[in-house]
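Engineer: model this:
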Amino acid sequence: MKKTMKAVLALVLALTMLLGCSATAFAATDLTTKSSINLQFNEKGKFRILQFADTQDSIFLRPGTAALVKESIAKFKPGLVVFTGDNTSVVGTALEAKLALKALLTYCEDAKVPFTCVFGNHDAEKVSKETHLKYWREYKYCMAYDADPTLYGTATHNLTIKSSDGKSTAFNLWMFDSNMYDEANGGYDYIHPDQLAWYKKTSDALKTANGGSLVPSICFQHIIPNEIMDYTTTGSNDSIGYYDGNLKANVVLDPAYCEKGSVLLEHPCPGTVNGGQLKAFAEQGDVLGVVTGHDHVNDFVVHTNFKTAKSTSIDLIQTAGAGFRSYGDDRVRGVRVIDLDETNLWSYTTKSYTLYDVLGYGKDVHQLTYFSKDGYTYWIISKVIECLPFAGPQLAEIFRNAVYSAATK
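Structural biologist: I've put the predicted structure just below:
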């Protein structure tokens, strides 16, 4: 049976790659050109961002991830979708990367929702970030670009949001490549000095264009800033923690700084080096918070001691992974929504939603999670059955029900 499954997988992969070979070539090789799409507060003065962290899949997107992406877009109706790194998990060629993105981004394209991305530590382990970015930019609703190719990393950029009347820039979004691995010091990488210099220069230009007033903003990146470790403690409180064998204690977020209900199920994994990112943000004064992924089972908001120009805290906003291919926990696996209000631009509201919040708790959802994990090979076989010329979809449904029933007895 195992040999048969492997043969089916190999056949489907080969057919998919052959079909992919006829796909459209790069729309452009220039990675610095901004999209012509304009982000704008709606007539009610609202703007919504939907974040997906660590979708991290390949050509055959897990059905649970696919459903979560599709239904979240339909449910929350965002003005922008942001993918915050480890967007795909490519083990082979550039063609695989291209097809993996097609499987993921089709839901944004179908919904005609603008989207952008930052890269994580896994995206470019096999295929370069530049190649990934070229593939991203083939899509009509993609807004990602590389603001300055001389900077450390790839695709660090910003996106402005116009006021509801379209007359001014009301808000700004920073997209930072937090890079991959620190070759000099070991561990994960961080936001480098040249990236922060670009940030300050761009922030100053926005301020000048805004009549001398700072433009409030939120930052998105994959790896959380180093300072998160200053806001953990041992013991128990309203947040969920993890057990640290070295400390022989339960580690939680400090209740004096975190939002109630925050979840810390694993040790945060910031960069080895503190590059001074939050210090730079505080000196400039325009960033309300840093939104991250990377740590798949952590979900929290921490109010740091770093302040904006309006004396509000610069928050660390961590979102659990949305994907099923890599590790995760269904208690937190999901998405994050960030809402902006034009009448109070120096504030924001945010809430994370689990896959059950989005998809419900019925049998269909449990089937999706099963076929996204242990039953994934069977799900691929069912997709092959769907292609049969006679009653394919019906037979595939019978097959899935039979497999799931046997697995859950």
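Engineer: C-alpha only now, for contacts and for neighbours.
Structural biologist: Will do.
Engineer: Break down the protein into its helices, ranges please.
Structural biologist: 2-20, 63-76, 94-111, 129-136, 193-209, 277-284, 355-359, 363-372, 376-386, 392-407 (DSSP state H).
Engineer: And the shortest one, what's buried?
Structural biologist: So the one you mean is helix 355-359. By 16 or more other CA atoms under 10 Å, the buried positions in helix 355-359 come out as 355, 356, 358, 359.
Engineer: Would you do the same for the sequence below? I want to compare the two.
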Amino acid sequence: MTNLRFREDGSFRVLQMADIQDGPNVLPDTIRLIREAIRKADPDLVVFTGDQIRGYDPAYIDTFLRRRGEEPGARVRAVTEVEAKLRGIKRRARNRVNNRLLAMKSDGSNPDVQQTASTASTTSTLVYSTTSDPQDVPTTLDELMDETRDKVRRTFAGFLGPVIEAEVPFAATYGNHDFQCGILADEQDGIYREFPGCLNPVDSLEPGTFALPIEASDGSGRVAMSVMMVNSGDYAGKPEENDAQYPAYVVNPRGLDLADSDGYGTPSPEAIDWLGAVQSELGERNGDGKPVPAIAFQHIPPQEFYDCLKEVPAWTPNAVEGARTHAGHCYVLNHEICRPGSRLGEAIGCADENVGEVDALREAGGYFALFCGHDHKNAFVGHAHGIDLGYAPTCGFECYGPKSRYRGIRLFEFHESNPAGYVTRMLTWGDLVGRYSSNEVRVWFEDHCVTGAISMRNELRRPQVFAVLSGAMSLGFMAVIRSLVKKR
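Structural biologist: Predicted coordinates for the structure are as follows:
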């Protein structure tokens, strides 16, 4: 593995790329943003903080996993089905028995393997066959999984291209959509390692949870700082416990992340313990037993991120409504503790359960910041509970997010003498490329996406949106009055 080291001038630069969330053909705008950010920043390390894969993309319709443990392709989002039809993507016919055997094998559980195997030679039913193409013969799941692996490699090759060209080391953790393509994190880890510059270790605690020590510039080997990558989980609960909620998922597929589950996931208990144990290991390596200055990166934010906000009345301009455990409350940034340039564009999508991660960071010592992705429109940095809590917004153009000019990549500049005194800023499309993307109509719809009453109310709190709707309603009212007057 490449040894990371502070430069001779004592500096070290990191780029955080969040929520690329794309399919096999990564959009050119996303690749251009990554390339321009690398050119501007000249980073020493790139970290990907989850949801690199748009697991619900129609390209993965045959192997899609709504939740872990389910049969790949069995329960596909309604919106994915619609998108697939619009893009002319057809689902493949498969053998049910082979599907079950391989799905259980890939998931590591096999309660019915013997019974299923005993009927494998006599049963050959199809899971589905939605195409009349005579060339589309029944396909086994292992063939479809191989195709998905190739698609995942193409996705990685797309967004990693500029990173590899610049010969910058990179590391990746995982979000709540990566696994939904059907390839789980442990296998994705192996695919990442096929690319030059990957720092994801083979022997990590779990895929996406590991330390990246940064050595002092003097070549002594002393660890002057560490970047910690944390797998923050995906969804809470077990899929079999939520089957009763599946009809609600069909009606509101946009809410699949929450409606058919017990909310978002959290770091595992082992990962929480590791946060302290790894500091002890680094202290022993340095010979002084002291925790090293450290910044942690993960996908899903913990509940403490809400403490960077302040609650306001529901009619406050640009306020956003909280989600799940914070539903019914409206928030804006608390500028007394948030850095200049911070942006709040949507609710904080944290887990319902607080597993004590922030407390663990404080107790371990050394940790000065925790940065996440997940909520595509948020780009704030606040200081709460003795630690910086911050976001990078989406840097992709395939998923929902803010206006083109606000999509970007977060730059961190650390100095060996005081890593906790870091400087961070956004490198945005607007700064690096221009005001508009190559498909601004699409971005406009992604920015103003309304999926329910809460998002509708959030839109109405945006002054420009409210002004446009009010003007349109006024013109409509005047037109009605004029028509009534003419009739008289």
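Engineer: Can you pull the TM-score for these?
Structural biologist: Laid over one another, the chains give 0.74 as their TM-score (TM-score structural alignment, normalised by the length of structure 1), with 324 aligned residues with a CA RMSD of 2.4 Å.
Engineer: before we move on, back to that, between the helices of structure 1, which gets nearest to residue 255 of structure 1?
Structural biologist: With CA to CA, the closest approach to residue 255 of structure 1 among those belongs to helix 277-284: 20.6 Å.
Engineer: if we can go back for a sec, same list (the helices of structure 1) but as CSV, adding distance to residue 322 of structure 1.
Structural biologist: Below are those laid out as CSV (distance: least, CA to CA, whole Å):
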stretch, distance to residue 322 of structure 1
helix 2-20, 24
helix 63-76, 6
helix 94-111, 12
helix 129-136, 19
helix 193-209, 28
helix 277-284, 26
helix 355-359, 8
helix 363-372, 12
helix 376-386, 16
helix 392-407, 22
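Engineer: Out of those helices, which is closest to residue 151 of structure 1?
Structural biologist: Nearest to residue 151 of structure 1 among the helices of structure 1 is helix 193-209 (6.0 Å), distances taken as CA to CA.
Engineer: so the closest one corresponds to what in structure 2?
Structural biologist: Helix 193-209 of structure 1 corresponds to residues 269-285 in structure 2, going by TM-score structural alignment.
Engineer: on that earlier part again, nearest to residue 266 of structure 1, out of the helices of structure 1?
Structural biologist: Here helix 355-359 is closest among the helices of structure 1 (CA to CA), at 19.5 Å.
Engineer: and the closest one, what does it pack onto?
Structural biologist: Applying 3 or more CA pairs under 8 Å, 6 or more residues apart in numbering; DSSP states H and E, we find helix 355-359 of structure 1 packed against helix 63-76.
Engineer: Can you check which part of structure 2 the helix it packs on sits on?
Structural biologist: By TM-score structural alignment, helix 63-76 of structure 1 lines up with residues 28-41 in structure 2.
Engineer: Then stretch 336-354 of structure 1?
Structural biologist: Using TM-score structural alignment, stretch 336-354 of structure 1 pairs with 410-428 in structure 2.
Engineer: Please report how far the aligned partner of residue 304 of structure 1 in structure 2 lies from residue 377 of structure 2.
Structural biologist: Residue pairing (TM-score structural alignment): residue 304 of structure 1 is matched to residue 384 of structure 2. Going from residue 384 of structure 2 to residue 377 of structure 2 by CA to CA, to the nearest Å gives 20 Å.
Engineer: The two: which has the busier surroundings?
Structural biologist: More crowded of residue 384 of structure 2 and residue 377, by other CA atoms under 10 Å: residue 377, with 24 against 17.
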